[in-house]
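> below are the sequence and a predicted model; questions follow.
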Amino acid sequence: MDWFDDAQLEGEIRRMNPAQRHKAAFLALRRLQGPLLGLPMPEEWGIRAEVVAAILQAGSARLDGAVDRDLHRAIEALLSADLFEDGNEVHPEGNEEFQLDVLSAWISLEESLGDMDEETIYDILMRVRQLANATDVVVDQSLSVLEGEGDHRDYILGVGGSLSAYGLGYFGTRNIELEQKCNSAILSFEGDGWGGSEVGREALGLCDEFGQEVLSVLIRTSTF
């Protein structure tokens, strides 16, 4: 199976309404929230910690696919940082590239609110897949044994079905597993109150746990 041209994911997104697509994109980005909060950003970017916090807070408050003024203001504050000034050339390396990709995905999500077109949501989920796979590259290139590597090998040996057909490492495979679980839960959930429901809390917990695993790897390695 081709993880970057995934008909199954395309079908899931196609069956979703705008509110469901919003939740799918949010949960994908939630899986990278740990690294976004846990890694320091270069001072020359001029991105204040409270701006990032405002994006994450506003981004989790409403998951209905509609235009969100609070998130729009938070993104505007982000785009006013030195990093995004005209003529400012940035050459990110290592974890900086990871952070920029996540922030870019948040910008794309905010811009898509009110429409939530299939292509944008697919691109956001693909970006998260890319970053999960890149984390496996970090592990492979590391000269030291990282915590949990044995458990990760056992996971890959035990994974079956369509997940094994992707042929990815631990983080790439685990991300797709969580993506599929989240999308399935979103499609099957009926009624209001997703965030406060048992299925919603479980999805958030799994995504946060994954994000902490990614953060742990990025902290322990000096290059991305």
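Arrived safely, thanks for sending. Residues are numbered from 1 along each chain as shown.
> CA only for contacts and neighbour counts going forward, please
OK.
> center of the protein, which residue is that?
The C-alpha lying nearest the average C-alpha coordinate of the chain belongs to Leu29 (CA atoms, centre = their mean; 2.7 Å).
> check which helix or strand covers that one.
For Leu29, the element it lies in under DSSP states H and E is helix 18-30.
> got it, and Gly191?
Gly191 belongs to no helix or strand, assigned by DSSP H and E.
> list the contacts of the residue nearest to the centre of the chain.
Taking CA atoms under 8 Å, 6 or more residues apart in numbering, we find Leu29 in contact with 102, 105-106, 128.
> burial measure for Glu179, as a count.
Around Glu179 sit 23 other residues, with neighbours defined as other CA atoms under 10 Å.
> that one contacts Ala28, doesn't it?
Yes: proximity of Glu179 to Ala28 meets the contact threshold set by CA atoms under 8 Å, at 6.8 Å.
> adding another structure so you can compare the two:
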Amino acid sequence: MVRIEGGAAQKPVHQRQAAVLALWRWRAPVLAFELDAEWGVDRSVLESLFRLAAAPAGEPSDRAYRRNIAELCTAPLFTSEVDPDTVQLFQLETIGNLLTFGELLDKAGVDEAERVVETSAGLATYLDALVGGSFHSHPSEEAHRRYLADLADLTDRASEGYFASRHLAVVTACHGALADLPESAGLLDSSTGRELLALCEDFGEEVVMTMRWLRMTGH
């Protein structure tokens, strides 16, 4: 289980920033694929939620985030049963995490922030399970094996899969830089924040390639 470094001792603004970074690790996967038309979810609303989450904390951005959440929740998705395929499952989990972040705005605390972070980690672990359970060889299988072998030489995390390990590496890099982020600025407003978002986007783009492979091979 991934927990926010420092836990309750961490400043609320850093708890929030850690949660935003967790969301952004799955931004590319949720937006790279078409949303099911029957869900009635406006893609632009999702894009706005990611952007507003990374905006400076405060009443204006929080109010706008809540307004977008209210609009999102009017979609038929929330009043109907769905039978998602693999890609759609990740989309739905990420949409759910955007809703969880909205709860954090109303009752800021480490528990709400950790729910966002832990969902992100859980998705990475689940992706490893899907890749490992496939009858097809992943196109980057050798590169993944080398990454894990190199990691095993440095740490005791040899039992983790590739995406869980990559995710944890990104989490560690992000958490190590939280103290350097300006508390009054959004992640998009500082060079360090943008670098961390780009790091999360890189992870997300790698996930997108694997999701395309999973869909192509019948998942």
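Nice, I can see it. Here the structure is a predicted model, which is why all the values come from computation and not from measurement.
> before we move on, the earlier item: now the common contact residues for Glu179 and Ala28 of the first structure.
Here Glu179 of the first structure and Ala28 share no contacting residue, scored by CA under 8 Å, 6+ apart.
> before we move on, back to that, Provide the aligned range in the second structure for the helix or strand following the helix holding Leu29 of the first structure.
Sequence-wise, the next helix or strand downstream of helix 18-30 of the first structure (DSSP H and E) is helix 33-38. On the basis of TM-score structural alignment, helix 33-38 of the first structure is assigned to residues 27-32 in the second structure.
> let me know the outermost residue of the second structure.
What lies farthest from the middle of the second structure is Asp153; by CA atoms, centre = their mean that is 27.6 Å.
> element containing that residue?
Under the criterion DSSP H and E, the helix or strand holding Asp153 of the second structure is helix 141-154.
> compared with the first structure, how much does whichever helix or strand comes after that helix deviate?
The helix or strand immediately downstream of helix 141-154 of the second structure is helix 162-177, counting by DSSP H and E. By mean CA distance after the TM-score superposition for the first structure, the fitted helix 162-177 of the second structure averages 0.9 Å away from its aligned residues in the first structure.
> kindly report the same for stretch 200-208 of the second structure.
For stretch 200-208 of the second structure, the mean deviation from the first structure after alignment is 0.4 Å (mean CA distance after the TM-score superposition for the first structure).
> buried ones in that stretch?
By 16 or more other CA atoms under 10 Å, the buried positions in stretch 200-208 of the second structure come out as 200-205, 207-208.
> which residues of the first structure does that stretch align to?
Counting by TM-score structural alignment, stretch 200-208 of the second structure pairs with residues 207-215 of the first structure.
> for the matching stretch, the distance to its chain's centre please.
Chain-centre distance of stretch 207-215 of the first structure: 10 Å, with CA atoms, centre = their mean, to the nearest Å.
> ok, and what's touching that stretch?
Applying CA under 8 Å, 6+ apart, the contact partners of stretch 207-215 of the first structure are 27-28, 30-35, 38-39, 132, 135, 171, 175, 178.
> give me the PyMOL select line for these, limited to the buried ones.
In PyMOL, this line selects whichever of the contacts of stretch 207-215 of the first structure come out buried by 16+ other CA under 10 Å:
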select buried, resi 27+28+30+31+32+33+34+35+132+135+171+175+178
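> quick check, nearest of the contacts of stretch 207-215 of the first structure to Glu149 of the first structure?
Glu149 of the first structure lies nearest to Phe171 out of the contacts of stretch 207-215 of the first structure, by CA to CA, at 10.9 Å.
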